[in-house]
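Chemist: take this sequence and fold it.
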Amino acid sequence: MTQATTHTAVPEIDQRAVEALLWTALPHAKGHRLVLVHGRYREGAPGEFTTRLIKDATPEGEVEQYRVHVSHQSSVLGIVDAWQTHLAQHPGRGDVLVVTTDAPDTRPMPLDLRGEAIGRSLLAVDRVEIVKQRFGAIDVDARIRRQPWLPDALLAAEPPGGWLPVGSVLTLDAAMRALVHARIGLGDGVSTDAVPLDAEALLTWSRTSGGPDRFAELQPEEQTGLTHWLENVVGDVAPLLIALVQEGRGDDAMALGVVAAALTGPKATAEAALAVGALFGSGPFRPVVLRHYTRAVEGVLARWITQAQAGGPRSTEARTRVLEVLEQADRLADRAGLREALADSGFLPSGFRARLRSLAATLTARPAQKTVKAAEAALHQLRSHHLADLLFPEQVQLAEMAVRLQRWLTTPKADLPAGSGAVGAAVQAHLGDWGWADRALNRLWAGDGAMDPHVNEAYRVIHEAARARRDHLDRQFATALATWTKHATTTQPEGALLVEDVLRHIAAPLAAQRPPLILLLDGMSSAVAAQLGEELGAPRWIEAAPEAGRRSAAVAAIPSITTVSRATLLTGHLATGGQNIEKDGFAAFWRKRRHEAVLFHKADLPGPAGHRLAPEIVTALAGDGVVGVVLNTIDDALDHGQESSKGDWTVASVRYLSELLDAARGQGRPVVLVADHGHVLDRTTKGPLPAQGVESARWRIGPSNEKPGDDEVHLAGPRVLEGDGSITALWREDQRYTPRKAGYHGGASVAEMTVPVLVLLPSADILPTGWSLLSPEAVTPPWWHHEASRASTPTAPQPASPSRTAARKKAEPTRSDDAATALSLGAMVVDTGVYAAQKQFVRKGPEKKAVAAVIDALVAADGTLSLAAVSAAAASSGGRAPRNAEFFVAALQRLLNVEGYPVLGLIDAGARVKLDITLLKDQFGVKA
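Modeler: As a prediction, this is how the structure comes out:
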C-alpha cells in the first residue's frame, strides 16, 4: 500500500484486491471509514460485500466484520459526493467506503476529505506488497515482481483461511507451490524437501478427477507461467504433460507414456514412430522429449508396482492405479496398431503374454543344452517383466516348472543299478531327484485356467515327455521291487531303510539328545516333502540326517496303504491294524528304550474354545516323553477328491502342522517329519481298469497263476502283509481299479513306495553324534535351479567326525611363509592385520579356522549360501556347528564388514548369506 502518483498506470481492481487492501489498511484505520484507491473497479464486481478482519492484538484472534461499499469516481467532485452520500446513508455505523478513482489529478481534493481517508492519501494497490503481507513475510523474492500475472493469481487463489506463513522471505518457489496447490490441486502447498513435487506427483495429478479441468479454466498467461515453473522443477516431462492436459487428455497421459516406448524398443520402426505421433497429436512432442517422458512414466509405474507388492493400506490403491494405466495403454496400442512394436514391453500385460509365448517356443520334448539355454533366457525375460510378481505370479511359477523339467530331461538317464541295492537306490533317488520332477509335473498339470492355447500346448508337450521318463523309471522300479520283495527283511534290508526301522534308526538317536516330536503326515509323497522342506528351512529350523548330504528315504510296507504301512512305522515292526494297534505299539517301542511315549490321532487334536490344540498335546510336548502325532490332511483330501490347490501342499494347508511345529520349537524338541507311504495323483480321464480280486484303487488279490498285466507287478514275500503274502499292484501312475478320486496309494510306483523322512532341529546343539547338517544346497537337485548355478552350487561341507578331525590335524604340515601362496582366500583373510584389528572388537567371536572355512565355502558357491550351509561350513573346520546360525552370521559381519562396508550380508529375508568377494579382497588387502 503506497501513495499513488499521476504517472502510475490505472490498474483494474476486483473485490479480492479490495479485500486484500482492506486487510492491510484497516488495522491502521483509527476509526476512519474512507479508503481512496488509485484504480478502476472491475465492471460487474459487487458494489457491497462483507469482509472479515482478524484482530491480531487479541490473544484469541477475535474476528471483526466490516460492511464494505465500493464506488468508482473519475473526479474529485465525484469522490466528495460519494463520501457525503455514504455518510448520509450510513450515519454512525462502521460501514467502510472504498472509492476507486482514475482521476488524473486529485490534488484539489479538500483537506477535510483527505483527513477522513485512511492514510490521508490516495492509495495505490501494490499487489506484491499485499501478497507478501498475506503470506506473513517481511521480504519478497524479486522474481515475483517480474511476473505480473503471479500476484494477481495469488490474490485470487488465496484460500478462505488465508495462506500459511512461509517465514521471513516469500520465495518464488514457495509462492508457486502454494499457488499450484490452491489453483489446480497439485502437491500439498508446502515448500519442503519431505514432500517432493516431482514427475510422480505431476503424473498422479494428471489422473485426478478435477485437477486437469481446473488448469484448463485458468487464464492463458497463468497457464504459461505455471508450465514454465513446473518445467524448471520437474523437468521436460511437465510441458508435454501440460500440453496433453490442455487438450483434455490428462487421463491418457500416463498410458501414452507407456505406449511411447515403441519409439525406443528393439522393434522400433518409422511406422511405429508415426503411429505414436498420431496418438500424441499436436504439441511439443519431439522424440527426445518423448523418450524422457516414457522413462519418467515407467519410473513412476515401477514405484507404484513396488508399493502394490509391499502390502499395507496403500497397496490396493497402487495396484488399481497400475492396472488402470496399463489396461488403458494396451487399448491405445491396439487402436494405433502398435501391438507388435510393443511386444517386448516390460510393463504392458500384452508384453508379458508375448514373453510367455516366446518362452513356450523354446520348450521341446527332446531338449538339448542349446534349447535349455534359450529357455533360460526366455524365463529370465519373463521374470524381469514388471508385472510378473504383481499380476502373474502363477504363470511365472508355471513357466519355471516347465523350464525345470526341460533341465531334468537333459540330465543323464538314471537307470537303476542291477542287484539287491536297486530298491534302496530308487527311493533315495526319488526323494532327492525324481520327486522334485513329480513336484514340477503336478504343478504343470494343474495349470492356471487362463492360458494362451499355444503356451498350453507347449506345456503339454514337456509334461508328456517328462511323464514318459518317469514311467520308464517306475517300470524299472517295479521290476526291482518284485525281486527285492521276495527276500527283504529287517535283518536283510539289502541296502534299503525299511519303514519299520525309521523309529530305530532316525528317531531313537534324536531321543538320546532330546525326545522328538514325530509328525506323521499320512500320504506325504516325496514331491510334498520337497516343498515342505523348502518352506521349513533356515532360520527357524536346521535340517539334519544320519548320512552326509542327503535326506533319509524308507521303503513302505506292502501294500502301501495306511492300515499296513502306518501301523508298521509306528510300532517298529511289520504290522497291520488301526489306531489302537498304533498307539499301543508306539508306546511299547519307546518303553523298551526307556522313554515314555504317547501317540495322538486326528480326533485327539482339536482344543477347546480359544485353543487350537488340545491341552493333552500341549502338556505332552512340555514333558519329557516322545510325542507322536498323525496328521491325515493329505490322505483324507485325496480320498475325498479334494486335491490341493495347484497340486502342492504348504505348511499352512496341512491342518495343525504349523501349530505343532511352533509348539515343538518352543520346547526345544527336534521334529521327525515322516510319511507312512506316498501317493500318486489322478492325471487321466480313463475309466477303471477291469480286474478280479480288487481290494483298493491300486492293488488287488488275483489268482495265483494269473500273469500280471503290462501295468501291473506281482509282489510276494515276507513284507507283503495282505493277500496271504501275495498281491498284484499297479506300477503305472495313470491306472486304477476303482472309481475316480483325487489321488491314490497302495500301488507299486516309486512315488507310493517311498517314505520321506525329514529331521528338523531347533538348534545344532542337539545334533546326534555322527549325524550331519543338511543345507538347502545339499538336498535340492542342481537342475532345479538355473543352469548357470550348477557348477557353482556345491554340496554343503559337513561336520567331520572327531576321529577324522584329529587325523587331519595330525597330518597337516606346519605352514611356512613359502607356502603362503597356496593358502585359500579364507585363510589369507584371517591372517591379515586388518582381521586381527577387527577381532579385537568381537568378544568370543568364532575361531579363525571356522571363519576361513565359511569364506572358502561362499567363494566356491559364487558368494551365496543358505544359513544352514554356512553353519555346516563352519562345522567342517573341525568343531560343532554354530548353536545359532543367525548369531554366527552377525559375528561374521562384525569381523568382515570393515568400516561398515557391506562385505557380508543377509538376503532373501534372512534365509541366505551373500559375500561380496571383490569387496572382501579390497578391504583386507589380499589377492587370490
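Chemist: rest of the way, CA atoms for contacts and neighbours
Modeler: Will do.
Chemist: so how far is residue 805 from residue 254?
Modeler: 65 Å (CA to CA, to the nearest Å).
Chemist: who's more crowded, the two?
Modeler: residue 254 (29 against 16; other CA atoms under 10 Å).
Chemist: might you report the residue contacts of the more buried one?
Modeler: By CA atoms under 8 Å, 6 or more residues apart in numbering, the contact set of residue 254 is 203, 297, 325.
Chemist: SS state for the second one?
Modeler: Reducing the assignment at residue 297 to three states with DSSP: H, G, I helix; E, B strand; the rest coil gives helix.
Chemist: who touches stretch 328-340?
Modeler: Here stretch 328-340 has contacts from 252, 255-256, 258-259, 262, 267, 272, 275-276, 279, 342, 348-350, using CA under 8 Å, 6+ apart.
Chemist: mind redoing it with 7 Å?
Modeler: Contacts to stretch 328-340, defined as CA atoms under 7 Å, 6 or more residues apart in numbering, come from residues 255-256, 258-259, 272, 275, 348.
Chemist: stretch 97-117 too?
Modeler: 6, 10, 32-41, 68-76, 79, 120-121.
Chemist: who does the lengthiest strand in the chain touch, helix- and strand-wise?
Modeler: Taking DSSP state E as the criterion, the chain has its longest strand at strand 63-73. Where contact means 3 or more CA pairs under 7 Å, 6 or more residues apart in numbering; DSSP states H and E, strand 63-73 is packed against strand 48-54, strand 96-101.
Chemist: let's see this one next, to set against the first:
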Amino acid sequence: MSALRLTVPAVKQYLLSSKRRTVFADGKREVVLLRSAPQWDGPADVDLGGGRRIRVVAAVSVLAIHELVLDHLAGQDGPAVLVVLTDQEPSDLDQAILARTHRYRIHAVDGWKVVQDKFGASAVDPRLRALPWAAEALLDATPPEGWPQVPGGVLSSRTALSLLAQRRLRLGRYAPADEPADATGIDVHALLRWSLRDGAPATLLSLRAPERDGLTAFLGEDDQAGTAARALLALVAAGHGPDAVPFGLVCAALWRHAPLDAGTLRAQGRAERWFGDEPPASGTAFDELVGAFGRACEEFVVSVRDGTVLRRAATLTRQFAAETAARHSPVLDEGLAARFATLGAALKTLDAMRSDAALRDLADHRRADEPGAKPRIGRAAMAVRLVRWLGTEPSADIPTVGAGIERHITETGWVDRALTHLTVGDPELQAAYDRIAGRVRERRTAIDRSFALAIAAGPGPALTAGTFPDRVVRPLTTGRSARRVLLVLLTGTDAASAAEAADELRREWAEFDPVPNSSGSTPRRRGMWADGTPHLPEPVGDLAAALDDPERPVVVVRDEGRLDGLAALLRAAADRDRAVLLTGAPAAPPDGLAGAAVPVLAFLPFGADPPKGWRELGDQRPAWWRDEAPPPPARPRSRRRPVPPPGAAPLFDVAAPDPVDALLASEIFTGQLELVARKPSLAKFRTAVQALLDDGTLPVTALAQRIGLPASRAPGFAAILAQVLNYDGAQVLERLPDGRTVRLNRALLREQFEL
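Modeler: Next up is the predicted model:
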C-alpha cells in the first residue's frame, strides 16, 4: 500500500504525543524520519507551541535523505529538529546514516489513530479504514476549530465522509453565511445550490483523484444525495458544473415531458454527450438517472425562483435544438408560453370543455403563481368562465323587475365582473378575449332590453330603495328580537364589485340573507331596484360614539372609498353586537341591469346568533363561475343492479326518481344509518342532502340552520352526515380546509349509493 501523505496536523499530532516528546528533551539537533509520500504542502518551519519548532522536508530518494541528515547534524541554523518525509525502505538506507537518526529507524505514523483522536472517538468504523485515501483527507481538511467530537463512540463512515464533503465543498455546517446550514447531511438541493456558486465545482475538481472519486461515490449513494447527485457530479467532472442546473431543466423536458419522437431522440443524443466520455450509466439506467436529475432540478428551480438559471436554460434549449421538447416543460418559459397559446386557441372556439382543459393545464405549470404569470392566468380564468356562461345559452327573457334584479345579483352581475377583466391588454390572448367579449355584450344587451320592457310594467313586489327600510331594516330593529344595526352605504357599488367584496369578507365572516322567508324560497344574496335613495337616518360623523349609543338602533356610515375599510367597520360592529348591512347606490343614473340593481349584503361574525329571519348563505358563485376540479373516480362497486334479459321491456314508463328519495330508499344508505348511534330524523337528513344538492357547498352552521338545528349542534350533525355518506371511505361529503364548510360531491354520491 502506498505511503500516507502527511499534513501539518498529522505531523504535529505525532510529534506531540507523549512517547515522542523525548526528541526535544536535551535540545540536541535531531533528525526524525517519517514514512510518508514524499510531498509537503505545509510551511518549511512548523511551530509546535511551547517554544518548540521543527523543520519539515520531503526526500524523494536515498541520496536526498543522506544529504539532509548530514547537512542538518553538521549545521547550526534553523530549528534543532528536522523531520524528513520519505517513502524509502530502511533496508535501502546506509546503516551508518540510519544510526544517526532519532531511534535509528523510519517512524510510521498511524493516520487512523490521529483521526480517531481528532474526533474524540473510541474506535473507527472498519468501512472507513478500508478507504485508503480517507485518513489523509480527514487530517488535511481538519477545520481550525477541530472536527465535531464523538466522545466515547465509534467514528462511522457516514459521519466522517459527510463532514469531509461538507468541509471540502463548503456545505452544511461549513456553508457560507448566506446559505442554509444543515449539519445533519447533504441533500441534492444543497448540491444543486452549490453548483451555482461561483467557482464551487472547481473545488471538487481540485482535490486529489482518490479523494475526489471517493467523495463522488459517497455523495451519489441512495442515503445521501442519490441518483440525481451522480448525474450532477458527472457533469462537474465533464466541466459543465456551472451549467448543471439549467441543463437539468432541458433534460427534464427531453426525458420526462416530451413525446418520444425522432426529434426528441436526436436532442437526447446531443445532450447525452455533455456527460463526458464516460457517462455515469448506460441504457435504461441512464434514462432513469437523467430523469431523476431533471426532476430534482425542476423542484429546485421552482423553490428558488432563479431567473438567471431559466435564461441560461433557454440558451441551452436552442444549443441542443430542444425547442419542441421545451414546449412540454412545466417549468421552462417555453412551456408556459405554449400553454397560453393552447388556451388562446381553445378560447377562440368558444368550446367550454376544451377551454377548461387548457386552463387547468396552464394552471398546473409550476411557475403559474409567479408575478408575471398569475395576473394573466386570472384574466384567462375569467374568459373561460364567460365561455362557460355562453355555453349555458342564457335566455334574454326578463319577465318582471324582481326577476331581473335577482338574476343580476346571481348571474349577470358575475358576468359583468368577469367582463371587466378582459379589457386589460394581453397581446397573445387579446384576439380571443375580443371575440368572447363581443358575444357576451351581445347577450347582455339583449337582457338589458328585456329588463327595460319589464320596468315599464312597474316594480311589482321587488325589493326597492323605497321599500328597503320597511322590509329589511325595520324588522331587525323592532319586536322581541330587536337587534341594533350598522348600515354601510357603499357609493358606486354594483353587483360585480359587491360580489368581489363579499368573496373577501366571507373568509372571516358569515354571510346571510336578510329578507325574512315568507314564501319558502331558498336563501340567496339580495338586491334592490335603485328607484331612488332609501329613507334612512343621516350618516354619522363620530362612528365609535354612534355605535355605542343605545338610542341609535340604526347607525348609517358612508364609505366613499367603496370597499376600503370594510373589515374594520365589521369588526367595530361585531364588538358591539350589531348586525351589519351593506348596500348603496350606483354613482351614475341607472343604465340597464348593472345600474338598476343595488346589492344588499348582510354579515355576522362566525358563530354569532343571527337576527330573527336571517338565513346563512352558502357559496353564492354561479355553477359556471366555479373552477372546481373534476371529482375523483369512484371505487368500483362489487354489487350490480339486476340487468333485464335481452329483449325484455319495462312494464311501465316511469320518470326518474327524486335523487334524495332514491338515496334514502337505498340499501347502502340504510346500512350506513344503522352504524350511527344517535340517529337524526330522516326528515333532517332529507332536508340537509337536498340543501347540499342545491348549493354544493355550505357552511356547517348554514346547513344546521336549514334543518332547524342551533349553530352549536352544527359540527356534530355534519360529522354524522359525513359518517353516513362517506361510504367505503369515499369523500362524498368533504370538509374544506377552513374547517367550517362542507362540499357534496354529487357524482360520487350517485356512484357510491348506486342511484
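Chemist: care to give me the TM-score?
Modeler: Here the TM-score for the pair of chains, by TM-score structural alignment, normalised by the length of structure 2, is 0.80; 693 aligned residues with a CA RMSD of 4.3 Å.
Chemist: residue contacts, residue 615 of structure 2?
Modeler: 512-514, 523.
Chemist: end-to-end on stretch 2-16 of structure 1?
Modeler: The first-to-last residue distance of stretch 2-16 of structure 1 comes to 18 Å (CA to CA).
Chemist: what's in contact with it?
Modeler: By CA under 7 Å, 6+ apart, stretch 2-16 of structure 1 touches 38-42, 45, 102, 104-105, 121-124, 155-156.
Chemist: most neighbours among those residues, which one?
Modeler: Neighbour counts for the contacts of stretch 2-16 of structure 1 peak at residue 38, which has 29 neighbours (criterion: other CA under 10 Å).
Chemist: show the contacting residues for the one in structure 2 that sits across from that one in the alignment.
Modeler: Taking TM-score structural alignment, the alignment pairs residue 38 of structure 1 with residue 34 from structure 2. Residue 34 of structure 2 makes contact with 83-86, 106-108, according to CA under 7 Å, 6+ apart.
Chemist: how does it look with 6 Å?
Modeler: 85, 106-108 (CA atoms under 6 Å, 6 or more residues apart in numbering).
Chemist: from residue 56 of structure 2, how far off is it?
Modeler: 10 Å.
Chemist: what separates the closest residue to residue 294 of structure 2 other than its chain neighbours from residue 384 of structure 2, distance-wise?
Modeler: Leaving aside its sequence neighbours, residue 294 of structure 2 sits nearest to residue 252 (CA to CA, 6 or more residues apart in numbering; 4.1 Å). In this view, residue 252 of structure 2 and residue 384 of structure 2 are 30 Å apart by CA to CA.
Chemist: again, but for residue 571 of structure 2
Modeler: From residue 571 of structure 2 to residue 384 of structure 2 the distance is 36 Å (CA to CA).
Chemist: more neighbours: which of those two?
Modeler: residue 384 (30 against 16).
Chemist: what's the counterpart of the more buried one in structure 1?
Modeler: Counting by TM-score structural alignment, residue 384 of structure 2 corresponds to residue 403 in structure 1.
Chemist: how close does the closest residue to residue 339 of structure 2 other than its chain neighbours get to residue 434 of structure 2?
Modeler: Leaving aside its sequence neighbours, residue 339 of structure 2 sits nearest to residue 362 (CA to CA, 6+ apart; 5.3 Å). Distance of residue 362 of structure 2 to residue 434 of structure 2, given as CA to CA: 20 Å.
Chemist: then residue 282 of structure 2?
Modeler: From residue 282 of structure 2 over to residue 434 of structure 2 the distance is 52 Å, taken as CA to CA.
Chemist: again with residue 755 of structure 2
Modeler: Counting by CA to CA, the gap from residue 755 of structure 2 to residue 434 of structure 2 is 43 Å.
Chemist: could you do residue 504 of structure 2 as well?
Modeler: As judged by CA to CA, residue 504 of structure 2 and residue 434 of structure 2 stand 29 Å apart.
Chemist: same check on residue 742 of structure 2?
Modeler: Residue 742 of structure 2 is 38 Å from residue 434 of structure 2, by CA to CA.
Chemist: which one of these two has more residues nearby?
Modeler: residue 742 (22 against 15).
Chemist: just the element for the more buried one, please.
Modeler: Using DSSP states H and E, residue 742 of structure 2 sits within strand 741-744.
Chemist: list the helices and strands that strand packs on?
Modeler: strand 697-699, strand 733-735 (3 or more CA pairs under 6 Å, 6 or more residues apart in numbering; DSSP states H and E).
Chemist: show residues contacting that strand.
Modeler: 696-700, 732-736.
Chemist: per the alignment, name the residue of structure 2 opposite residue 204 of structure 1.
Modeler: In structure 2, residue 204 of structure 1 lands on residue 193 (TM-score structural alignment).
Chemist: tell me, how many residues neighbour its match?
Modeler: 18.
Chemist: and the gap between it and residue 1 of structure 2?
Modeler: 37 Å.
Chemist: what does residue 346 of structure 2 give?
Modeler: 71 Å.
Chemist: more crowded one of the two?
Modeler: Neighbour comparison, residue 346 of structure 2 and residue 1: the larger count goes to residue 346, with 21 against 4 (by other CA under 10 Å).
Chemist: what residue of structure 1 matches up with that one?
Modeler: Aligned partner of residue 346 of structure 2 by TM-score structural alignment: residue 362.
Chemist: its match reaches residue 373, doesn't it?
Modeler: No - Residue 362 of structure 1 is not in contact with residue 373 according to CA atoms under 6 Å; the separation is 9.1 Å.
Chemist: all set now, cheers.
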